[in-house]
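Asks: pasting the structure only:
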């Protein structure tokens, strides 16, 4: 198979890709700020809101597989535009849903599908096809850092919008902001996909999937990513309410989420950079173990704004720093021809974990009046994820003969 030449400049690729991830991830990181306004205004339980966000994460994971397939086949440009339109529709629907079912459909299904087309799997596919292997992990770190900057930028902005305009109008304004991803998508048009024609590949989709799912390292990466989803979405959605229950002001929660985003800018960039020099499986194992330690110390220490901010800074360094090494390992093992699709499957495991984390948070809180059990589960899973990443083999898979597209 002839190699696909670089089609996009590094600057164009990173600026447009990073801006899209900043908007998409930045908006979704602030959804925890709406938990209490939405439930109190509609008389719903926390589990109702948590289920919708859990469904959002599960939909994101499911749709991400197909968004990845479409991006590998037709290029990322069309997929991103479709995702941006769904995002705007979902946010506006979320603002005006009168029933839990409609809220689950808009906040859950529509926004979940939108995120599938505007976040990492699709953007990383473009990076994989246009960035040389020796710079790929670094470039993925840049894109992940942009998502973190989006959290730092957007979460306080969303808190300001809610306090200034009300929660419904804030969601409507974010819907218009999501449409900014449409013009940014033009910067990711790949000439190699002109007319909807994908470059020739050694493997069909079915062959690529059979190869990946039979490979133990792929299974271990999926198991670790499940834990990542469980931890970060539980904390991102439920920590504002956890802190308010403990008597801290809503501003502490907003600043905490913003700090996570700020420090994750550095964490993801560092992880992507280290991935060029160190074994990525060791980076992943360290991140997951460090999360378990950080959560344990947070629960043991006396709760105060200072302890919350320290925990947020540490967790920020570890937050999405799993993303660049995980996706870089997938590209390193299997190549880039089906990278968006394979990243989509790994991310699906992440989103199953996200579903469990956010839903269990609401379910167990409503049953026990406390988040303690879910915190303990997050600690145990962190240790598990650290252990399962250690046996991962990062070398490129050996194919005995071309399989033919």
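Replies: In hand now; what should we look at? Since the model is a prediction, treat every value here as computed from it, not as a measurement.

Asks: contacts and neighbour counts: CA atoms only from here.
Replies: Fine.

Asks: which residue packs closest to residue 104, ignoring adjacent ones?
Replies: Nearest non-adjacent residue to residue 104, counting by Cα to Cα, 6 or more residues apart in numbering: residue 52, 4.4 Å away.

Asks: Quick check: which helices or strands does the helix or strand harbouring the one you found pack against?
Replies: Applying DSSP states H and E as the criterion places residue 52 in helix 46-74. Counting contacts by 3 or more Cα pairs under 8 Å, 6 or more residues apart in numbering; DSSP states H and E, helix 46-74 packs against helix 35-42, helix 76-95, helix 111-116, helix 120-130, helix 339-368.

Asks: who touches the first one?
Replies: Under the contact criterion Cα atoms under 8 Å, 6 or more residues apart in numbering, helix 35-42 has outside partners 44, 45, 46, 48, 49, 50, 98, 167, 237, 241.

Asks: in it, what's buried?
Replies: 35, 36, 38, 39 (16 or more other Cα atoms under 10 Å).

Asks: Out of these, which is nearest to residue 398?
Replies: residue 35 (48.5 Å; Cα to Cα).

Asks: which residues touch residue 284?
Replies: 322, 325, 326, 386, 389.

Asks: isn't the second one right up against residue 279?
Replies: No: checked against Cα atoms under 8 Å, the pair residue 325 and residue 279 is beyond contact range at 9.0 Å.

Asks: How far does the helix holding residue 52 sit from its chain's centre?
Replies: Chain-centre distance of helix 46-74: 10 Å, with Cα atoms, centre = their mean, to the nearest Å.

Asks: quick one: that helix to helix 120-130, angle?
Replies: Interaxial angle, helix 46-74 versus helix 120-130 (axes from the mean of the first three to the mean of the last three Cα atoms, to 10 degrees): 20 degrees.

Asks: Now do helix 46-74 against helix 76-95, angle only.
Replies: 160 degrees.

Asks: mind listing the strands for the chain?
Replies: Applying DSSP state E to the chain gives no strands.

Asks: put this beside the first:
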């Protein structure tokens, strides 16, 4: 019986089409999701809810997204990407529609929290990056991951002011319904990403259980899981609570929308740069420097009087570092274990990210309701950035021992 590895099943479309479709999916799914914080003020005022109520729905969304991500990744690895993306788009759309008509917090949780959360797990850039990982050569994976992540950033740039304009023009309920319809565009795009992963040539095949055992027994992977928690905390807290934070200071709601858009715009540069850096230099050291830089930027922002200029400078600086963690982190997973179970293994790393997101969103609302200020959460964000910088230093940017050994002879 031969132990020759199974080649990856490539999509029946040109690579350029795969990249284009994947980038479009990332732009839609992440772009819309990044604008949800703009609904906090009008929705809570219309329903008479506290900020914690809305924040809890997004916190549940992040947690459900993270918990479902390894499951959707495993389904994608086994049965193919396209089916998972279609299901994700439908659940995402249904969840937004439910949230638009939610008359009580429970219905909001079911729509914005659970349905959108599962939809994001099945239709997000995490699944897209796994499709890229099996479609490009190992030398170009980091760059491809940077392109996919940059597309998500462009979506944030696009949907920030677009969503605020819709809210101002047609009201928040209709704006949410329009977003629900728009996300269904993912369905026709999914075909181009059709396919599933096989094993790398020359590497002994693995079972699903063996892959999980190897990953969680590998110190560098475990450290990566802990470090990505911090990324989730930062992104969720800032994306959801920066707009109301600025409104509390008497600034225009559109400034918050443009701040989110500017973060997305600058992260196009940041994500592409991170992909290029990851292809040439240590991904783990690059991540350590990135998290430390985030802490310094947050410290600078809260240390000076908040003005329109300081907000835009903060948004630009954070934008360069926003999703730049993704091509580096996903690249490390691919380097450590190859593409065969990448959607699954990156899914577990992403679950840690979403636990951080849950706490960033929920604690932001909770602490604000208790103290009337976001100051404590800003300081927690600074401390977590330093923690992540230290955690990434010992991570090995190299294949796990199994991939360094040739497959046994037939």
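Replies: That came through, no problem. Not measured: the values here are computed from a predicted model.

Asks: picking that back up, deepest in the core, which of the helices and strands packed on helix 46-74 of structure 1 is it.
Replies: helix 111-116 (a mean of 29; mean count of other Cα atoms under 10 Å).

Asks: Which part of structure 2 matches that one?
Replies: The alignment of helix 111-116 of structure 1 onto structure 2 (TM-score structural alignment) spans residues 116-121.

Asks: which of the contacts of helix 35-42 of structure 1 lies closest to residue 118 of structure 1?
Replies: Lowest distance from residue 118 of structure 1 to the contacts of helix 35-42 of structure 1 (Cα to Cα) belongs to residue 237, with 20.3 Å.

Asks: isn't the closest one right up against residue 359?
Replies: No: with contact defined as Cα under 8 Å, residue 237 of structure 1 does not reach residue 359; the gap is 9.9 Å.

Asks: Counterpart of residue 144 of structure 1 over in structure 2?
Replies: Aligned partner of residue 144 of structure 1 by TM-score structural alignment: residue 149.

Asks: Spatially nearest residue to its match (excluding sequence neighbours)?
Replies: residue 271 (6.0 Å).

Asks: quick one: what's aligned to the one you found in structure 1?
Replies: Match for residue 271 of structure 2 (TM-score structural alignment): residue 268.

Asks: before we move on, the earlier item: and the helix holding residue 52 of structure 1, which stretch of structure 2?
Replies: By TM-score structural alignment, helix 46-74 of structure 1 lines up with residues 51-79 in structure 2.

Asks: Over to stretch 301-309 of structure 1 now: how far is its first residue from its last?
Replies: One end of stretch 301-309 of structure 1 to the other measures 13 Å (Cα to Cα, to the nearest Å).

Asks: Show residues contacting that stretch.
Replies: 248, 252, 255, 256, 259, 298.

Asks: Restricted to helices, list the residues you listed.
Replies: 252, 255, 256, 259, 298 (DSSP state H).

Asks: Surely the match of residue 271 of structure 2 touches residue 316?
Replies: No: between residue 268 of structure 1 and residue 316 there is no contact under Cα under 8 Å: 9.1 Å.

Asks: Tell me which of those two has more neighbours.
Replies: The residue with more neighbours, out of residue 268 of structure 1 and residue 316, is residue 268; 31 against 27, by other Cα atoms under 10 Å.

Asks: quick one: the longest helix anywhere in structure 1 to helix 35-42, angle?
Replies: Counting by DSSP H, the longest helix found in structure 1 is helix 133-165. Relative orientation of helix 133-165 of structure 1 and helix 35-42, computed by the same axes, to 10 degrees: 40 degrees.

Asks: Okay, buried residues for helix 133-165 of structure 1 please.
Replies: Buried residues in helix 133-165 of structure 1, counted by 16+ other Cα under 10 Å: 133, 135-159, 161-162.

Asks: Stretch 290-300 of structure 2 too?
Replies: Using 16+ other Cα under 10 Å as the test for burial, stretch 290-300 of structure 2 gives 290, 291, 292, 293, 294, 295, 297, 298.

Asks: can you tell me which of the residues you listed are in helices?
Replies: Per DSSP H, the buried residues of stretch 290-300 of structure 2 map to helices at 290, 291, 292, 293, 294, 295, 297, 298.

Asks: got those as a markdown table, with distance to residue 267 of structure 2 columns?
Replies: Below are these laid out as a markdown table (distance: Cα to Cα, whole Å):
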| residue | distance to residue 267 of structure 2 |
| --- | --- |
| 290 | 13 |
| 291 | 15 |
| 292 | 17 |
| 293 | 14 |
| 294 | 13 |
| 295 | 17 |
| 297 | 15 |
| 298 | 16 |
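
Asks: How far off centre is the longest helix of structure 1?
Replies: Distance, centroid of helix 133-165 of structure 1 to centroid of chain: 11 Å (Cα atoms, centre = their mean).

Asks: And for stretch 172-183 of structure 2?
Replies: The answer for stretch 172-183 of structure 2 is 21 Å, by Cα atoms, centre = their mean.

Asks: next one: stretch 291-304 of structure 1
Replies: 24 Å.

Asks: what's that stretch aligned against in structure 2?
Replies: The aligned range for stretch 291-304 of structure 1 is 294-307, by TM-score structural alignment.

Asks: in terms of contact, does residue 70 of structure 2 touch residue 348 like I think?
Replies: Yes: the pair residue 70 of structure 2 / residue 348 is scored as a contact, 5.4 Å apart, by Cα under 8 Å.

Asks: Quick check: neighbours shared by the two?
Replies: Common neighbours of residue 70 of structure 2 and residue 348 (Cα under 8 Å, 6+ apart) do not exist.

Asks: And residue 169 of structure 1? What does it align with in structure 2?
Replies: Residue 169 of structure 1 maps onto residue 174 in structure 2, by TM-score structural alignment.
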